[in-house]
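Colleague: missing the sequence, but the structure's below:
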């Protein structure tokens, strides 16, 4: 029986990914900054652990408690929506600490066991916005694009050891807390210089007639990345992400 460790499982994509692997008889280590035992179905194959990917001590404790794993899914992250000019540098650093450096730090903590065993998969969940430039998300997009670059180079280093690294690129989803998590960090949206742009962007975000991404789309893409050795490096997840990937190719 194989084991997967997933970050950011309290809601959204991480929660659905954990459900997906549980339903397929995997052992699941579901991690959250604040552990909750009521969001996933009870199972002898489930462990819920505390993990803050920005805290080295928390990473060390979680990896030790998890024990041997077969797949690492770096899903934890949050968004921010602000004009680049008006985004405080402290907010930019905060976004990178979680989305980029947190992913790198946890990956580094897990890779030694994969390398020594000669097997293992790292799946990094980034975003389809890395395929297409959009306004108001420069810092968020940059943090995810950095993970793409990190993962693609890392995959070349790990291949000789029998270890794989893959990317899953979700599209826009109404099933996540992206807006809720981004709201406290929004700055400059009321600035008169950007008012017209902000109104246009938010009107487009509220348009429900365009394709979006379901949490299940992301879970299925992660499953493919984790279990199919022939899976491509970048796997778009969701109808909108797939369309953007075609346009970008």
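Modeller: On my side now, so go ahead. Computed from a predicted structure; not experimentally measured.
Colleague: only C-alpha atoms for contact and neighbour calcs from this point on.
Modeller: Noted.
Colleague: Run through who's touching stretch 208-219.
Modeller: Where contact means CA atoms under 8 Å, 6 or more residues apart in numbering, the residues beyond stretch 208-219 that reach it are 12-13, 16-17, 20, 168, 170-176, 237-241.
Colleague: So which of the residues you listed sit within strands?
Modeller: Within these, membership in strands is found for 168, 170, 237, as judged by DSSP state E.
Colleague: The chain: helices as residue ranges?
Modeller: Defined through DSSP state H, the helices belonging to the chain, from first to last, are 12-23, 56-66, 89-96, 103-117, 138-158, 178-182, 195-205, 215-227, 239-248.
Colleague: Make a markdown table out of those helices and add distance to residue 3 and mean neighbour count.
Modeller: Listed next are these as a markdown table, based on distance: least, CA to CA, whole Å; neighbours: other CA atoms under 10 Å:
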| stretch | distance to residue 3 | mean neighbour count |
| --- | --- | --- |
| helix 12-23 | 9 | 22 |
| helix 56-66 | 9 | 16 |
| helix 89-96 | 28 | 17 |
| helix 103-117 | 12 | 17 |
| helix 138-158 | 20 | 19 |
| helix 178-182 | 28 | 15 |
| helix 195-205 | 37 | 13 |
| helix 215-227 | 11 | 21 |
| helix 239-248 | 28 | 16 |
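Colleague: can you tell which of those is closest to residue 80?
Modeller: Between residue 80 and these, the tightest spacing by CA to CA is seen for helix 178-182, at 4.5 Å.
Colleague: chain center to that closest one, what's the gap?
Modeller: Helix 178-182 has its C-alpha centroid displaced from the chain centroid by 14 Å (CA atoms, centre = their mean, to the nearest Å).
Colleague: which residues sit against it?
Modeller: 78-81.
Colleague: Could you do stretch 96-112 as well?
Modeller: Surrounding stretch 96-112, the residues in contact under the criterion CA under 8 Å, 6+ apart are 53-54, 56, 59-60, 63, 72, 74, 76-78, 122, 124, 140, 143-144, 146-147.
Colleague: Next one: the residue of the chain most remote from its centre from residue 198, what distance?
Modeller: For the chain, the largest distance from the centre (CA atoms, centre = their mean) belongs to residue 192, which lies 33.2 Å off. As judged by CA to CA, to the nearest Å, residue 192 and residue 198 stand 10 Å apart.
Colleague: Test my guess that residue 169 contacts residue 235.
Modeller: Yes. The pair residue 169 / residue 235 is scored as a contact, 6.0 Å apart, by CA atoms under 8 Å.
Colleague: ok, second structure coming up, stack it against the first:
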């Protein structure tokens, strides 16, 4: 039975991805900062993991045992005017979305390289396909992972390890805007009032949206499909952007 370790499974894409892999017969290791009993189906193993903490990463990898597929899903969002976003928070976004992903990859490469097999799936965002306003720091953190993943895919191919990207579209049901320490209102200066109105209206009624199940299915395809396809857009909006 293949083992998948998924980060950021407390809600949203990660939670749905853990459920799907388990339903497909995988040995699922679902990680989050504070595991909650009963959150996931029976048989899914939950481990505490903070991707910004080296000791936490080492402990989780040691407890997990051999990992066939790593899914880097953990992330935090930030919505607001860039000029009003504190640098401390921008660094926090990068620590989780960018450096946390890189640290997890570094932790699993030795075992995958030694076995000459394995898959690494990094979850980014459709903002890497079409950057949107009020998300400059978040977009930068995800664009960094796009470039990192493309380069790493070449590096790891020599050892039989595949590296993939999943690019989710906009899913209103996720906690993207809520998963931050700073209320959105605090990041919108009064001078931006006329600018942000139409943008938030568009967020509330997007023409196309992504379901959490769309992302979970894309992750499963990326993890199991043969070949070297790097990018896997998830959801009708992301697919439309990728085709444009």
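Modeller: Sure, I can see it. All figures in this text were calculated on a predicted structure; none of them were measured in a lab.
Colleague: care to give me the TM-score?
Modeller: Aligned and superposed, the two chains score 0.97 in TM-score terms (TM-score structural alignment, normalised by the length of the second structure); 244 aligned residues with a CA RMSD of 1.2 Å.
Colleague: that older thread, may I see the helices of the first structure arranged in TSV, with distance to residue 33 of the first structure as well?
Modeller: As requested, the helices of the first structure are exported to TSV (distance: least, CA to CA, whole Å):
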stretch	distance to residue 33 of the first structure
helix 12-23	12
helix 56-66	9
helix 89-96	15
helix 103-117	14
helix 138-158	20
helix 178-182	14
helix 195-205	28
helix 215-227	20
helix 239-248	28
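Colleague: Quick one: closest of those to residue 6 of the first structure.
Modeller: Among those, the nearest to residue 6 of the first structure by CA to CA is helix 12-23 (6.8 Å).
Colleague: and the closest one, which stretch of the second structure?
Modeller: Equivalent residues of helix 12-23 of the first structure are located at 12-23 in the second structure, counting by TM-score structural alignment.
Colleague: which residues are contacting the matching stretch?
Modeller: Residues outside stretch 12-23 of the second structure that contact it (CA under 8 Å, 6+ apart) are 4, 6-9, 27-30, 40-41, 43-44, 73-74, 173-175, 212-213, 215-217, 219-220.
Colleague: Now for residue 31 of the first structure: which residues touch it?
Modeller: With contacts defined as CA under 8 Å, 6+ apart, residue 31 of the first structure is in contact with 5-10, 48-51.
Colleague: Closest one of these to residue 114 of the first structure?
Modeller: Using CA to CA, the shortest approach to residue 114 of the first structure within the contacts of residue 31 of the first structure belongs to residue 5, at 13.0 Å.
Colleague: Tell me which residues touch the residue positioned nearest the centre of the second structure, please.
Modeller: With distances taken as CA atoms, centre = their mean, the second structure has residue 73 as the residue nearest its mean C-alpha position (2.8 Å). With contacts taken as CA under 8 Å, 6+ apart, residue 73 of the second structure has the following neighbours: 6-9, 13-14, 122-124.
Colleague: and the two most separated of those?
Modeller: By the measure CA to CA, 9 and 124 form the most distant pair in the contacts of residue 73 of the second structure, at 15.1 Å.
Colleague: between residue 169 and residue 235 of the first structure, which one's more packed in?
Modeller: residue 169 (25 against 22; other CA atoms under 10 Å).
Colleague: What is the aligned counterpart of that one in the second structure?
Modeller: Checking with TM-score structural alignment, residue 169 of the first structure has residue 167 as its match.
Colleague: these two touch, right, residue 85 of the second structure and residue 187?
Modeller: Yes. Residue 85 of the second structure is within contact range of residue 187, at 6.0 Å (criterion: CA under 8 Å).
Colleague: ok, now which ones touch the match of residue 169 of the first structure?
Modeller: For residue 167 of the second structure, counting by CA under 8 Å, 6+ apart, the contacting residues are 123-126, 128, 231-234, 238.
Colleague: at 6 Å instead, please
Modeller: Each residue near residue 167 of the second structure by CA atoms under 6 Å, 6 or more residues apart in numbering is listed here: 124-126, 233-234.
Colleague: corresponding residue for residue 108 of the second structure in the first structure?
Modeller: Counting by TM-score structural alignment, residue 108 of the second structure corresponds to residue 110 in the first structure.
Colleague: that older thread, for the residue nearest to the centre of the second structure, what is the corresponding residue in the first structure?
Modeller: In the first structure, the position corresponding to residue 73 of the second structure is occupied by residue 75, as judged by TM-score structural alignment.
Colleague: any idea how far its match is from residue 161 of the first structure?
Modeller: When CA to CA is the yardstick, residue 75 of the first structure and residue 161 of the first structure sit 24 Å from each other.
Colleague: And for residue 1 of the first structure?
Modeller: According to CA to CA, residue 1 of the first structure stands 22 Å off from residue 161 of the first structure.
Colleague: and these two? which has more neighbours close in?
Modeller: residue 161 (15 against 7).
Colleague: ok, for the more buried one, nearest residue in space, not its chain neighbours?
Modeller: Using CA to CA, 6 or more residues apart in numbering and skipping the chain neighbours, the partner closest in space to residue 161 of the first structure is residue 118 (5.2 Å).
Colleague: Can you give me the neighbour number for that neighbour?
Modeller: Residue neighbour count, defined by other CA under 10 Å, stands at 14 for residue 118 of the first structure.
Colleague: Do I have it right that it meets residue 158?
Modeller: No. Assessed by CA atoms under 6 Å, residue 118 of the first structure is found out of contact with residue 158, at 9.4 Å.
Colleague: list the contacts for residue 128 of the first structure?
Modeller: Residue 128 of the first structure makes contact with 169-171, 241, according to CA under 6 Å, 6+ apart.
Colleague: Including distance to residue 205 of the first structure, could these go into TSV?
Modeller: Converted to TSV, the contacts of residue 128 of the first structure look like this (distance: CA to CA, whole Å):
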residue	distance to residue 205 of the first structure
169	18
170	15
171	12
241	15
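Colleague: Which of these sits closest to residue 35 of the first structure?
Modeller: Checking these against residue 35 of the first structure with CA to CA, the nearest one is residue 170 at 24.4 Å.
Colleague: What's the local residue count around the closest one?
Modeller: Other residues near residue 170 of the first structure come to 28 when the count uses other CA under 10 Å.
Colleague: Tell me which residues touch it, please.
Modeller: If you count contacts by CA under 6 Å, 6+ apart, residue 170 of the first structure has them with 127-128, 236-237.
Colleague: From residue 162 of the first structure, how far off is it?
Modeller: To residue 162 of the first structure, residue 170 of the first structure is 26 Å away according to CA to CA.
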